[in-house]
Each structure stands twice: as C-alpha cells, then as structure tokens.
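Student: okay, sequence plus prediction incoming.
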Amino acid sequence: MSHTPHELHDEFPHAAAQIHALKTQDKRFAALAERYHVLNREIHRIDSGIEPASEDRTEELKKERLSLLDRVQRTLAAGEMLS
C-alpha cells in the first residue's frame, strides 16, 4: 500500500520527538493518537476505493479526524501531558 497521508508525523514534523514522548508517557495522549491513526487509515481506505462508504459517513469521519488533529495540536502547543 502507498504512503498514508495525514499521519501525525507528517502533520507535525517539527514535533516528532514530542509526539513520541507523549505517546510513551501519557496514556490519554497515546489513546488520542491511536484513535487518530485508526481513523486516518479508515479514511485513506475509503479515499483509495478499498472500503466503501457514503459521502455522509466519509464527511463525518473527516470531521472527527480534524477534531482529533486540533486536540493534538493544542496539546503540542501547550507542551503538556494529558494525564
């Protein structure tokens, strides 16, 4: 399979070390990052035509992904742990 776009390390290349640290040290951030990863992969499969989905479902998934991305960005900007 080709490269999956919108992975966290692609969205925040400057914060790779911070993301890794948060994922290993903060259970809630790790769960947030995992949900983002799973959701992003599902959207990629839909966009690639591998998995069928209605436009409404696809839009719903993309809105959730954006919400998760906003939460990750706020956490990185604050330099904080969620736990």
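Tutor: Structure's in. What do you need?
Student: C-alpha only now, for contacts and for neighbours.
Tutor: Noted.
Student: what's near enough to touch T24?
Tutor: Shown in contact with T24 (C-alpha atoms under 8 Å, 6 or more residues apart in numbering): A30.
Student: just the element for it, please.
Tutor: In this structure, T24 sits in helix 16-25 according to DSSP states H and E.
Student: buried ones in the next helix or strand along the chain from that helix?
Tutor: Downstream of helix 16-25, the next assigned helix or strand under DSSP H and E is helix 27-47. Residues 29-30, 32-33, 36-37, 39-46 are the ones in helix 27-47 that count as buried (16 or more other C-alpha atoms under 10 Å).
Student: one more to weigh against that first structure:
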Amino acid sequence: MSIENHSLAAELPEFKDQIHNLKMNDNHFRNLHEKYNDVEHEIHRIEVGAENTSDDYLHERKKQRLLLKDELLAIIKKSQ
C-alpha cells in the first residue's frame, strides 16, 4: 500500500503562497495548521505500522483531518 502525502501544501498546491503568508501572519490559521499537521503525522504513523490502533480510531482521525482542512480552506478563501 502506498502512503499518500496529505500535507496541506500537497492537498492545496494552488494556495501554497497564501498558506505560507497566513502561517506567518494569522495566529488562528497557524494554530489550526499545526493541529492539521499533528493529526496528519499521527495518521501517517498508523498507516505505516509505527503505531497500532483500531480502524475506528483511524477513521475518526481522518475525519478530524478533513474537518481541519475544510476550516483552513475556508480561511484561505476568505483571505483572497
């Protein structure tokens, strides 16, 4: 199984510059981005077998990642 890169920059490459600017200038965005990265890192560790957990837990973490991504995208679009 190949593990995909779900970093925010990989997920939203068309907003790379805006993501960088918001991380530098918006504390709320920066905090959400850090949470997103933490969840993504945890999911990655589970998927590569470095951590063991239930399928339900992994599913919940993936839902959390998606919610964070949606919130971050809303901030990006509002900043345009």
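Tutor: Perfect, I can see it now. Model, not experiment: these values are computed from the prediction.
Student: JSON lines please, covering the buried residues of helix 27-47 of the first structure and showing distance to R65 of the first structure.
Tutor: As requested, the buried residues of helix 27-47 of the first structure are exported to JSON lines (distance: C-alpha to C-alpha, whole Å):
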{"residue": "F29", "distance to R65 of the first structure": "15"}
{"residue": "A30", "distance to R65 of the first structure": "15"}
{"residue": "L32", "distance to R65 of the first structure": "10"}
{"residue": "A33", "distance to R65 of the first structure": "11"}
{"residue": "Y36", "distance to R65 of the first structure": "6"}
{"residue": "H37", "distance to R65 of the first structure": "9"}
{"residue": "L39", "distance to R65 of the first structure": "7"}
{"residue": "N40", "distance to R65 of the first structure": "7"}
{"residue": "R41", "distance to R65 of the first structure": "10"}
{"residue": "E42", "distance to R65 of the first structure": "10"}
{"residue": "I43", "distance to R65 of the first structure": "9"}
{"residue": "H44", "distance to R65 of the first structure": "12"}
{"residue": "R45", "distance to R65 of the first structure": "14"}
{"residue": "I46", "distance to R65 of the first structure": "14"}
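Student: among those residues, which one lies nearest to S54 of the first structure?
Tutor: Comparing these against S54 of the first structure with C-alpha to C-alpha places I46 closest, at 9.3 Å.
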